[in-house]
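>>> After the sequence you'll find the predicted model.
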Amino acid sequence: MSHTFHIPVLGLGFTIDTPLKVARYGISSVLSIVDDMLIERMRKFYAKSHDEEYVPIDIKEEDHRAKRVCDYLNMVNRKVNEQFEQLKRQAFVPGSDITRYFNLLPDGSALKIKYDQMMRTTSQEEKARLDSELREEMQKGSIDVNIMAKVDKMHYAINGEVTGDENSDALAGLRGFAMSDLRSSVVLSAGMNPRLYSYLEHFPDFYPDADGVLKKGIILKVSDFRSAFIQAKFLAKKGIWISEFRIESGLNCGGHAFATEGYLIGPILEEFKNKRQEMIAELFGIYQQALLTKNIAIASPPALRVTVQGGIGTSEEDAFLVNHYNLDGTGWGSPFLLVPEATNVDETTLKNLSQSSADDFYVSAASPLGVPFNNYRLSSAEVQRQERIDKGRPGSPCRKKYLVSNTEFTEQPICTASREYQNLKIKQLKAMPLSEEEYQSEVEKVTQKLCLCEGLVTSVYIKNNMLERKENTAVAICPGPNLAYFSKVMSLDEIVKHIYGKINLLQGVSRSSLFINELNLYVEYLKKDIQAHISRLDAKKIKQLEKFREQLLLGVDYYKSLASQFSNQTEQYIKRFSEELLAIEAQIHSIQVREIAEV
């Protein structure tokens, strides 16, 4: 790969067309295929922008969701290929895209070294040879897609019967990717879905060809070694290989926050480092046997990359993670929300984000999925949510229904952020024998849910002047807390140079290590979890909380030994890291779960 970093999926719409903006420069990115309505509108937008024919795929058309996904991905792939071929034909002159391609590369890459050699040589024959080799060896960025495994709504016929497992949202999305021309990977996130994982067996592109090459790969977004291994073995038994484990910090990330049981990113990476080869060997044995039952023979395991993302802020942190844990790359997500060349953030939200403080980013209960969600206090969607409450009409109209999951009041699932659910739930609460304080507390839990289906795509519509008449203009956005340290709108060149240490965009900014930042988030999470269950701390919950606390202390011990290995950091950095670590350790020791329970 040309670059050592990738841009992860950022919400539904923020990276929906990012490959069209960065792939020609060798930068890989991930787009969401959850929202086929957005996908269809983006396909129409680009057809119109390039004076191309657009044939709509109507929602009433059979298998419309898979077809929409497939056609959009084919369009993106075709245009990226066109961009890349055009770039490769350009001259190596200042201001050209091909010159920009090489200037963006890390200094240590083989391509960049050869490029610098070509630019220095005075021999025309040597220059011509290197010119030809460079153009041949260039690679475009991967166009990867993301499926949230648990966002898998079933569909119903007019008579109320389920139309079939293969028509669920996740399976139809996967089918669209599998049918597409892409040679890339699908990122499976948000937990294991056996039905979805088993469906992978239906598509030849996920199996090795005669040369042992996979046309399409599987990337698992994971938060710990054990769950990663379990999922990988499940798939290996079906003859499906994992091309990459994408390790993400449980809390120091954007979007939904899937907290671990107190396992911290450092110890998690250490376990992957120590057990990686043993894991690959065991997986390959299972995989090889499974392929034989499908009459496919393979002599050696395909590549299995390991990368990390979540909260990385400096080139020194990036380099330490890659070198110390023998990683194949890193993911930089939230900072790219401040890069208009790469992502879709409307002007108002962009300005607010660039001027925000750490307090503006927080972990909320806003997601209808019931999973902690990284929210932004100043978003127009949050303002709108409160306005609706103030007017006595809490909740949102539910048009897209991607996150429907609740059957408390209805036979078919509805969304907990919907006006329908919140009205029914509040009526139920009014009929219950609750004190005013208890009632208000319960109502707040209900009404803090936010419509993400619309809110997370509005920004791309605003930025590209695609809003339709009477369409909601409220923008929801879900940056990770690390974005608080980046306080300016950045160019693509600036953020890439920052990642590789060519410039420092955080010069003068007081920022703790990514390990410390994550640890603080976990301590706060523990405190909130205790407080949330303070009135019902039974033996089982106490045991779980104490285990969580113990894991944090084990993590602290690990970081104490790790500090001496920060060879690429300053003495001041190491001193601050050690002091903050001791302060957090004292704070964890002060949290006595059983004593709190007894009070």
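Ah, there it is. Bear in mind the structure is a predicted one, so any value in this text is a computation, not a measurement.
>>> Only C-alpha atoms from now on, for both contacts and neighbour counts.
Noted.
>>> Now do the buried residues in the helix or strand hosting Asp71.
Asp71 is part of helix 64-88, with elements assigned from DSSP states H and E. For helix 64-88, burial by neighbour count (16 or more other C-alpha atoms under 10 Å) applies to 64-77, 79-81, 83-84, 87-88.
>>> take the one below as the second:
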Amino acid sequence: MSEHLFHIPVMGTGHSIDSPIRVGPYGIDSVISIVDDLLVEKIRKYYCDKFDYDYTNISRNAEDGRARRITAYLDTVQEIVQEKFSDIRNQPFFEKNDKSKYFEMLPDSSTLKEKYNKLTNTEKGSLRDRLAVELSRLMKPGSIDVNIMAKVDKLNYTKDDIPMSDEFSDASAALRGYARSKVSSSLILSAGFNPRLYNYITEFKDFYRDKAGAIKKRIILKVSDFRSALIQGKYLAKKGLEVFEYRIESGLNCGGHAFPSDGHLLPSLLREFREKKDQLVKAVQPLVEDYYEKHAGGFSEDWEITEPRLTVQGGIGVSGEAERLLKDFGMDATGWGSPFLLVPEATTVDKPTRRLLKNAGEKQLYLSGVSPLGVPFNNVRNTGSEQWHQERIEKGKPGSPCPKGFLKSNTEFTEQPICTASTQYQLLKLDQIARSEMAEEEKEQKREKVLNKACLCDHLGNGALINLGILAEHRAPQSICPGPNLAYYDGEYTLRQMVDHIYGCIDSIATEGRPHMFAKEITLYVDYVEELAEQPDDPVNIKKLKKIQTNLEEGMEYCLEIAQDTPYQDENLASIPETVSRQRERLTTILDRLEGRVAVEA
């Protein structure tokens, strides 16, 4: 387990694609997306060339190619991380080098940091030599974790259009690729519950305890509420699979795809996890032990049983907010994503896009409808992808040729699924709209929604290819998915600067006046309510809005209680009461207006 109190979450398909290579040698955990196996193969070739490793291409049409490409890449990453880490570990102490950087970036609470400080204060001699040997031995690289969006699980076909078996679906093949790799790390399952995929995990022994009770590949569930965590944890436990960590994420104050709840604010969710944490062991552990008794020769009394870790991510921006999450809510660690998009040492972002992010304010960062999945997607205005799509619209060729097809899911016009961001779909849909009898204003609204879809599965990886010099900028439209929190960072930072900022070792690098993460989330949810309220009136939508309002009101009350506490370092608790007052009034106005409109129409 890492000595650090934070991890770097997955960011798009490409922006954290090689983050373990960049930060893993310093003991920092980070997460790779393995959605795009074609991107993974290009990055593997780049690094094999760079480190003079043997490379044999795994072609697009190779048998079980998706799984094999993922395995090959992860094994390459493992080899590189270990090589770079060994180089650091073998460096001498008492010099300004990467070894001193490794230890100095650790949090003060780390036992390793304490030993390092003791070493630096010890005079030359046999004791110092023994301390140095011990410290070097205790060093560990960061974990090479991977992310699979569980429900992005397209079924595939042979060249002859014959459906392939379930094990060749996108998510199952990605899982197999990870399971067969050499890495010992964590699999993060996100974006919903997929029983077919969860059942497939049982095929791989690395997810189970060995004779010594160790698990080589751990399971982390990204969850949005306690009920979901418990249901999924029990489902896996019945199969003998243990959840190492529940990773709680804000529904809206995050990067990438957003999964808004029914108005349940993050503080309320965290309070429930804190109060019911013991259930995640009491309700789950007996199921695990029962499985081992029936299927694996018993659960040894010598095996260590640990509570699952609880971590949180989404909009954390200053050290004081992280400290509150760790101390007041009992979280074991925090996830810091979007700020690392401005750290070239940690992420692969092309220079034009990084410049765009540095200059982006609140109005440039927005929740968009560009995702073909039909899920809200955090975006920034004026990306290369946006410009590319607009140019195609103006030429009468909207949409994308769909070079990868990972997000194919629509069967409105075709027997086999196609992507709503594809040229094929958009031309068919635009023609349908044109021939319909709806009013011109309504037609225009529907056309806008169709043309808004973007080719994410290709464009989200292009920034990495440009950054590494694999593709030229003009040949690779770039998309990126920062969270709203990025509006409060306006520079480019070193890894050391960002880590010191996270631990409060330097003056905050977030811009002055940044609202508290809890205050920002309240505003984002009222924005979401306003958007829902503008949709066509129907009883289901109105009922949902009332439910969201109730939950938001309860959450805001709890935020006001938190605001009365003594703030931690750089924590802007004063922004919470101001935000609650303003957003309560706004929420009431939105719903009163909606009810008035419904009454008139009735």
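Right, received. Where do you want to start? All figures in this text were calculated on a predicted structure; none of them were measured in a lab.
>>> could you say what helices and strands the helix holding Asp71 of structure 1 packs with?
For helix 64-88 of structure 1, the contact count by 3 or more C-alpha pairs under 8 Å, 6 or more residues apart in numbering; DSSP states H and E identifies helix 19-22, helix 36-49, helix 97-104, helix 169-179 as packing neighbours.
>>> please redo it, this time with the cut-off set to 6 Å
Counting contacts by 3 or more C-alpha pairs under 6 Å, 6 or more residues apart in numbering; DSSP states H and E, helix 64-88 of structure 1 is packed against helix 36-49, helix 169-179.
>>> Most tightly packed of these?
helix 169-179 (a mean of 25; mean count of other C-alpha atoms under 10 Å).
>>> with structure 2 superposed, average distance for that one?
Helix 169-179 of structure 1, aligned to structure 2 and superposed, deviates on average by 0.5 Å (mean C-alpha distance after the TM-score superposition for structure 1).
>>> who touches that helix?
Contact with helix 169-179 of structure 1 is made by Ala66, Lys67, Val69, Cys70, Asp152, Lys153, Leu196, as judged by C-alpha atoms under 6 Å, 6 or more residues apart in numbering.
>>> one more time with 7 Å
Identification of contacts with helix 169-179 of structure 1 by C-alpha atoms under 7 Å, 6 or more residues apart in numbering yields 33-34, 65-67, 69-70, 147, 149, 151-154, 166, 196, 203, 205.
>>> now it and helix 64-88, what's the angle there?
40 degrees (axes from the mean of the first three to the mean of the last three C-alpha atoms, to 10 degrees).
>>> Might you calculate how far the helix or strand that helix 169-179 of structure 1 is followed by sits from the centre of the chain?
Counting by DSSP H and E, the element after helix 169-179 of structure 1 in chain order, helix or strand, is strand 185-189. With C-alpha atoms, centre = their mean, to the nearest Å as the basis, strand 185-189 of structure 1 stands 10 Å off its chain's centre.
>>> and after strand 185-189 of structure 1, which helix or strand comes next?
helix 194-199.
>>> Next, the mean deviation of the very next helix or strand once past that following helix compared to structure 2.
Going down the chain from helix 194-199 of structure 1, the next helix or strand is strand 217-222, by DSSP H and E. Superposed on structure 2, strand 217-222 of structure 1 shows a mean distance of 0.6 Å to its aligned residues (mean C-alpha distance after the TM-score superposition for structure 1).
>>> Please work out which residues outside strand 217-222 of structure 1 touch it.
184-189, 206, 228, 241-248.
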